[in-house]
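1. 3D model of this:
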Amino acid sequence: MVHSDYLKQEKFNLINTSLKVKHAPRILILYGSLRERSYSKLLAEEAAQILTHMGADVKLFDPTGLPVFDSEHNLEHEKVQELRNLSLWSEAQVWSSPELHGNMSGLMKTQIDWIPLTMGAVRPTQGKTLALMQVSGGSQSFNTLNNMRVLGRWMRMFTIPNQSSVAKAYEQFNEDGTMKDSSYRDRVVDVMEELMRMTYILRDNAEFLVDRYSERKANEIKVQLQNI
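-> Have a look, this model is predicted:
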């Protein structure tokens, strides 16, 4: 549940009046832990509530039961298909991972691995906006964020500059799972607000922005070969 004080403020300015908003931004949120009280999941749920209040259409993917990545097996697995369909549905994504051994969790990486760069003629993540968040058990760190940022770039996503790193996450959440009022939570709101703005601006222009000379050239050669 989003804090009532935030609901009352409504001071964010998300939509430029010159923009024609066709529908609510479709945002997929992934989190990287299956623990009963997973702080990366709690952070993801907090972000989901904030985004919903901002007007987004939000879906969280539950990774329970998702098999370890194997490019030759489990492609038809129910959870794999669910994740891929949600990625295709989304216009933006949020990745929330704990930091383990200075990196994202294996579960977080598995989810990203199951989203391919190409599916036939479709690129499931190209041109989508991405926001990154991490939780740490100790002092603040940016290792996980930096590594996920590399993956976001590899997946051809527009990864927004702002990001959220929550240190000593066990101190930052109430018993009911909501996030305590703090500078960490303020940053989460900042990141979600920036994600919404960037998604509004970029989603209808994604095809133009990711159009590449090398790919156009390759397609032309392919067409020429087919006509021989």
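2. make it CA atoms for all contacts and neighbour counts henceforth
-> Fine.
3. Could I get the buried residue list for the lengthiest strand in the chain?
-> Using DSSP state E to define each element, the chain has its longest strand at strand 92-100. The neighbour-count criterion (16 or more other Cα atoms under 10 Å) identifies 92, 93, 94, 95, 96, 97, 98, 99 as the buried residues of strand 92-100.
4. Against which helices or strands is the helix or strand following that strand packed?
-> Sequence-wise, the next helix or strand downstream of strand 92-100 (DSSP states H and E) is strand 103-104. If you count contacts as 3 or more Cα pairs under 8 Å, 6 or more residues apart in numbering; DSSP states H and E, strand 103-104 packs onto helix 143-154.
5. Can you name the next helix or strand after the helix it packs on?
-> Next along from helix 143-154, by DSSP H and E: strand 158-159.
6. Could you point out the helix or strand that follows that following strand?
-> Using DSSP H and E, the helix or strand that follows strand 158-159 towards the C-terminus is strand 164-166.
7. circling back to that earlier point, so can I have CSV of the buried residues of strand 92-100 showing distance to residue 224?
-> As requested, those are exported to CSV (distance: Cα to Cα, whole Å):
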residue, distance to residue 224
92, 35
93, 37
94, 40
95, 41
96, 45
97, 46
98, 49
99, 49
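8. all helices in this protein, in order from the N-terminus.
-> Using DSSP state H, the helices found in the chain span residues 4-9, 39-53, 78-89, 106-113, 143-154, 183-202, 206-209, 213-226.
9. One more, please, to line up against the first structure:
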Amino acid sequence: MKITLIAGSNRPDASTTQLSQYIAHLLQEHGHEAEVFNLYEHQLPLYGPGEAYGHEEVQKLAQAAKSADALVLATPEYHGSISGVLKNALDFLGSDYFNNKAVLSANSAGGLIGTASLLHLQTIVRNVHGINCPEWISIGGSQREFNENGEPTDEGTELRIRKAVESFIDLASKLSSSSA
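-> Got it, this is the predicted structure:
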């Protein structure tokens, strides 16, 4: 399967991006193709009618999402919601990009956990006809630390992420095989 991960932070070396890269690593360990679309590196214009859809970075995002069999959406939690750059990116995408695809929601929060942004992501996914994974990933506080190999330093966090990714792979595989 091909899985696109959209890392929704606008900071270099953000814990959200590190989490996305670690999830991609786990997906690759399971034999899947994983592409991290980092919104810090791929800066999009503000969503609006007109020529923005022809913008090179919007086209890259659209291709990455459209060609994926499943998606991972990762965001920092800002003021109890998702980041503006991720919301802006998702506004360029619609049901053509998510319809009947498994979607895993993940976040990195300043506190211990951040469920509000995950709930917001799941609402957006439902509205674009994606299939929410019943598991989600939230890391916060010291759980946001990664070692030089890109792995979480906290063993419990690493195990929790692995379990969520395995659940996501299971759902994505079932949906992918049922549409084949």
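10. Give the aligned range of stretch 185-195 of structure 1 in structure 2.
-> Counting by TM-score structural alignment, stretch 185-195 of structure 1 falls onto residues 158-168 of structure 2.
11. quick one, which of the helices of structure 1 is nearest to residue 32 of structure 1?
-> Of all those, it is helix 106-113 that lies closest to residue 32 of structure 1, at 4.4 Å by Cα to Cα.
12. quick one: the residue nearest to the spatial centre of structure 2 from residue 147 of structure 2, how far?
-> Structure 2 has residue 73 as the residue nearest its centroid, 1.8 Å off, counting by Cα atoms, centre = their mean. The spacing between residue 73 of structure 2 and residue 147 of structure 2, counted by Cα to Cα, to the nearest Å, is 22 Å.
13. From residue 57 of structure 1, how far off is the residue opposite the residue nearest to the centre of structure 2 in structure 1 once aligned?
-> In structure 1, the residue paired with residue 73 of structure 2 is residue 95, using TM-score structural alignment. Distance, residue 95 of structure 1 to residue 57 of structure 1, using Cα to Cα: 16 Å.
14. try residue 49 of structure 1
-> 10 Å.
15. cool, residue 72 of structure 1 as well?
-> Residue 72 of structure 1 is 33 Å from residue 57 of structure 1, by Cα to Cα.
16. circling back: quick one: average offset of the match of stretch 185-195 of structure 1 versus structure 1, please.
-> Compared with structure 1 after the fit, stretch 158-168 of structure 2 shows a mean deviation of 1.1 Å (mean Cα distance after the TM-score superposition for structure 1).
17. Of all the residues in that stretch, which ones are buried?
-> 158, 160, 161, 162, 164, 165, 166, 167, 168.
18. what does stretch 31-50 of structure 2 give?
-> Those buried within stretch 31-50 of structure 2 under the rule 16+ other Cα under 10 Å are 33, 34, 35, 36, 37, 38, 39, 40, 44, 45, 47.
19. Tell me the one of those nearest residue 19 of structure 2?
-> residue 36 (10.5 Å).
20. quick one: contacts for the counterpart of the closest one in structure 1?
-> Alignment note (TM-score structural alignment): residue 36 of structure 2 maps to residue 60 of structure 1. Contact analysis of residue 60 of structure 1 by Cα atoms under 8 Å, 6 or more residues apart in numbering lists 28, 29, 30, 44, 45, 48.
21. If any of these are buried, put those into a ChimeraX selection.
-> Buried residues among those (16+ other Cα under 10 Å), as a ChimeraX selection:
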select :28,29,30,44,45,48
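22. count of neighbours near residue 179 of structure 2?
-> Under the neighbour criterion other Cα atoms under 10 Å, residue 179 of structure 2 is assigned a count of 8.
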